[in-house]
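>>> Dropping a prediction and its sequence here:
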Amino acid sequence: MELNQHLCSPMQKQRTYQTQIANHQKSHLNWFRELVLIGAFYALYSWIRNQFGSASVEPDIALRNARHMIDAERFVGLYVEADIQSWFIGWDFFIRFCNIFYGTLHFVVTLGALLYLYFRQPEAYPRWRTIGLTTTGLALIGFAAYPLMPPRLLGNCGTYGACIESSPFVDTVAELGGLWSFDSGMMENLSNQYAAMPSLHFAWALWSYLALKPFVENKLIQVAIWLYPSCTLFAIVVTANHYWIDAVGGGLIILAGYWIGSRLQEWSDSRPFLRNSS
């Protein structure tokens, strides 16, 4: 009896600790603090993203990196973006839908997943919030270190394009429309048009899937979140905003973000003064 109690005590202690952490998170999450944290982080992210973006990078550098990506895809026999886009480019309504999907869902779904975790799974929220922020921070490093001209700009003769006449790609937002365009004055100046590697759209889609999967029980929603990363990959390719290899980069940063973010949250949870402010 005493031996069994001795053997079980470490497991019981761990369960008790986990229960205490969960109860703490449920009672100490502060919506205003979370809003300020995420809002401040996104503002800082946007500022850094654009500081090291297309406004401060020579198009020749971004084009050189694009050629490296194309060469890598050709090396493995999978330079297929132009072919994929050509199969659908005549379907104007569908392409406009993809433009809207590309321009909105990475915000809507990611924010929706955060809100769901905050209100319905508060014990899981801090960890996945930290993983998401870490992943986004890692993407910034990629944007700054490797400015990449997306396919849609290869044939573009504007400020940030390469003006390659033989480019097979169509800038679908500019040609067919969406909710906004990179060519509009404010968006052209404020947006980092070379923030393509890694694909944060794809990374956030994977984050949303991984964060929601353990908790969603509705079968239709399960299928939807399972399909969401694949649909995102299709949308970023068919609209010529990314090479598929950018999504590989997105997958790598979500793996790194998961590992680093989980450990950061464990470290935070182990320190009472940080737990009281998380």
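Received the coordinates, thanks.
>>> okay, CA-based contacts and neighbour counts for the rest of this
Will do.
>>> Now stretch 215-232: buried residues?
Gln222, Ile225, Trp226, Tyr228, Pro229, Cys231, Thr232 (16 or more other CA atoms under 10 Å).
>>> got the contact list for Glu34?
Applying CA atoms under 8 Å, 6 or more residues apart in numbering to Glu34 gives no contacts.
>>> Could you pull out the buried residues of the stretch of helix or strand it belongs to?
Glu34 is part of helix 31-51, with elements assigned from DSSP states H and E. For helix 31-51, the neighbour count (16+ other CA under 10 Å) marks Glu34, Tyr45, Ile48, Arg49, Asn50, Gln51 as buried.
>>> I figured Ala22 hits Tyr125, correct?
No. When contacts are counted by CA atoms under 8 Å, Ala22 is not listed as touching Tyr125 (10.1 Å).
>>> and Ser166, which of the three is it?
coil (DSSP: H, G, I helix; E, B strand; the rest coil).
>>> Second structure follows, compare the two:
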Amino acid sequence: MTIHAPALRAAAYRGRLRWWSELPLIAVVYTVYSGVRLLVRGEVGNAVGHGADILHDEQLLHLDPERWFNQLFAHHAFLGVPADFAYASLHYLVTPAVLVWLWLRRPTHYRTARTWLMISTLIGLVGFTTLPTAPPRLLTGGYGFIDTMAQYSSYGWWGADASAPRGLGHLTNQYAAMPSLHVGWSLWCGLMLFRLGRHWAVRALGATYPVVTVLVVLGTANHYLMDAAVGVLVMGLGLVLTRPALRVVDMMPGRRQANRQTAADPASTAAAPRGQSPAATDAGPTTVPVVDEAPGDTSATPTALAHRQGAR
């Protein structure tokens, strides 16, 4: 039976990934992100000053739509309330959901996408550390912004401290507006869904989600337009660094051995017994190879490929 290259690549990638190593890795990176973000709160006066400077620079360039969107959301609850719910939840729900979807349905893309997201997140910490910034809603001195999270807090679980649940405001850093990883993560999710989704609805969701997120962070006065732009820049820089980072990881002794085994006999990865790698005595148990294919698509299964090969 002949199995084509795409099926072998999917099997090889899935065979080299382990959920019991992926989950701790993601947990560690997110814990570092949350912990550092919380610890580097900075001095409030400096954070407010940085926010005011950003707004001033935007006004000079006539690129300051934050106040207009904020007034719109503040005076129309049918816009403001859903926006607050979106700000308080989607950032923490959609991103892990896309990661799981990549793991299950697009294993050949998962490792690169996961590395891109992690590197970009760690780069974002540099911004939080070096430039603590107050969001528009926390600017003092009559800038005219309304804190919609506080205004509509009775509708949700959050209090006056951004998206943190009531009573847990001390567990969040409200002065980490620059860059906006709400925007950065939503861009990552959108690109994954748009590029790798096979159904038009998935691709449409991918195209829409980042745009909606930008409107939400501006309308709720949680970010400046420049925060959103720098969030996109951070994701771009993370993408540039992803391949070099993966090359460094692949040069490590354990990874080099796994790569040599796969390169020497990739078919053995697909043909390995369920739950075992091709070199079970050395590598131990692994996950089951799964061909990256759309639901209901039997054209790429080993049986279909064998029939097609025999027909020729």
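That came through, no problem. What you see is a predicted model, and the numbers here were worked out from it, not measured in a lab.
>>> What is the resulting TM-score of the chain superposition?
The TM-score (TM-score structural alignment, normalised by the length of structure 1) is 0.84; 251 aligned residues with a CA RMSD of 2.2 Å.
>>> before we move on, back to that, would JSON lines of the buried residues of helix 31-51 of structure 1 with distance to Tyr258 of structure 1 be doable?
Putting the buried residues of helix 31-51 of structure 1 into JSON lines (distance: CA to CA, whole Å) gives the following:
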{"residue": "Glu34", "distance to Tyr258 of structure 1": "20"}
{"residue": "Tyr45", "distance to Tyr258 of structure 1": "19"}
{"residue": "Ile48", "distance to Tyr258 of structure 1": "22"}
{"residue": "Arg49", "distance to Tyr258 of structure 1": "21"}
{"residue": "Asn50", "distance to Tyr258 of structure 1": "25"}
{"residue": "Gln51", "distance to Tyr258 of structure 1": "26"}
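>>> Looking at the residues you listed, spot the one nearest Arg275 of structure 1.
Ranked by distance to Arg275 of structure 1 (CA to CA), the buried residues of helix 31-51 of structure 1 are led by Glu34 at 13.2 Å.
>>> Residue in structure 2 paired with the closest one?
Under the alignment (TM-score structural alignment), Glu34 of structure 1 maps onto Glu22 of structure 2.
>>> Next: His242 of structure 1.
For His242 of structure 1, the residue aligned by TM-score structural alignment is His223.
>>> Let me see the contact set for its match.
Pro135, Pro136, Ala177, Met178, Ser180, Val217.
>>> And Phe94 of structure 1, by the same measure?
Phe88.
>>> now swap in Arg67 of structure 1 and tell me
So Arg67 of structure 1 contacts nothing (CA under 8 Å, 6+ apart).
>>> three-state assignment of it?
Under three-state DSSP, the three-state class of Arg67 of structure 1 is helix.
>>> what's the distance between the alignment partner in structure 2 of it and Ala113 of structure 2?
By TM-score structural alignment, Arg67 of structure 1 lines up with Ala52 in structure 2. Computed as CA to CA, to the nearest Å, the Ala52 of structure 2 to Ala113 of structure 2 distance reads 35 Å.
>>> same question, Asp147 of structure 2
From Asp147 of structure 2 to Ala113 of structure 2 the distance is 34 Å (CA to CA).
>>> neighbour count winner among the two?
Asp147 (22 against 17; other CA atoms under 10 Å).
>>> Quick check: nearest residue in space to that one, chain neighbours excluded?
Arg137 (4.9 Å; CA to CA, 6 or more residues apart in numbering).
>>> What's the separation between the alignment partner in structure 1 of the one you found and Met187 of structure 1?
Here Arg137 of structure 2 is matched to Arg152 in structure 1, going by TM-score structural alignment. Shown here: Arg152 of structure 1 relative to Met187 of structure 1, a distance of 15 Å by CA to CA.
>>> out of the two, which sits in the busier spot?
Arg152 (23 against 13).
>>> Go ahead and confirm the more buried one touches Phe169.
Yes. Counting by CA under 8 Å, Phe169 is a contact partner of Arg152 of structure 1 at 5.7 Å.
>>> Find residues that contact each of those two.
Ala240.
>>> Mind telling me what Leu181 of structure 2 corresponds to in structure 1?
Aligned partner of Leu181 of structure 2 by TM-score structural alignment: Leu200.
>>> so who does its match touch?
Thr136, Ala139, Gly250.
>>> Please repeat the previous calculation with a cut-off of 10 Å.
Residues in contact with Leu200 of structure 1 (CA atoms under 10 Å, 6 or more residues apart in numbering) are 106, 135-136, 138-140, 143, 206, 246-247, 249-251, 253-254.
>>> Just the buried subset of those residues, please.
Looks like the contacts of Leu200 of structure 1 have 106, 135-136, 138-140, 143, 206, 246-247, 249-251, 253-254 buried, using 16+ other CA under 10 Å.
>>> and Ser208 of structure 1, how many neighbours?
Other residues near Ser208 of structure 1 come to 24 when the count uses other CA under 10 Å.
>>> That one contacts Gly112, doesn't it?
Yes. Contact criterion CA atoms under 10 Å: Ser208 of structure 1 and Gly112 qualify, at 8.9 Å.
>>> residues shared between the contacts of those two?
In contact with both Ser208 of structure 1 and Gly112: His106, using CA under 10 Å, 6+ apart.
>>> Tell me where the longest helix sits in structure 1.
Taking DSSP state H as the assignment, the helix of structure 1 that covers the most residues is helix 92-120.
>>> what helices or strands is the helix or strand that it is followed by leaning on?
Next helix or strand after helix 92-120 of structure 1 toward the C-terminus (DSSP H and E): helix 125-145. If you count contacts as 3 or more CA pairs under 10 Å, 6 or more residues apart in numbering; DSSP states H and E, helix 125-145 of structure 1 packs onto helix 2-28, helix 31-51, helix 92-120, helix 200-212, helix 244-269.
>>> And helix 125-145 of structure 1 against structure 2, how far off on average?
Once fitted to structure 2, helix 125-145 of structure 1 is off its aligned match by 0.4 Å on average (mean CA distance after the TM-score superposition for structure 1).
>>> re the thing from before, and the match of Leu181 of structure 2, how close does it get to Ile100 of structure 1?
In terms of CA to CA, Leu200 of structure 1 sits 16 Å off from Ile100 of structure 1.
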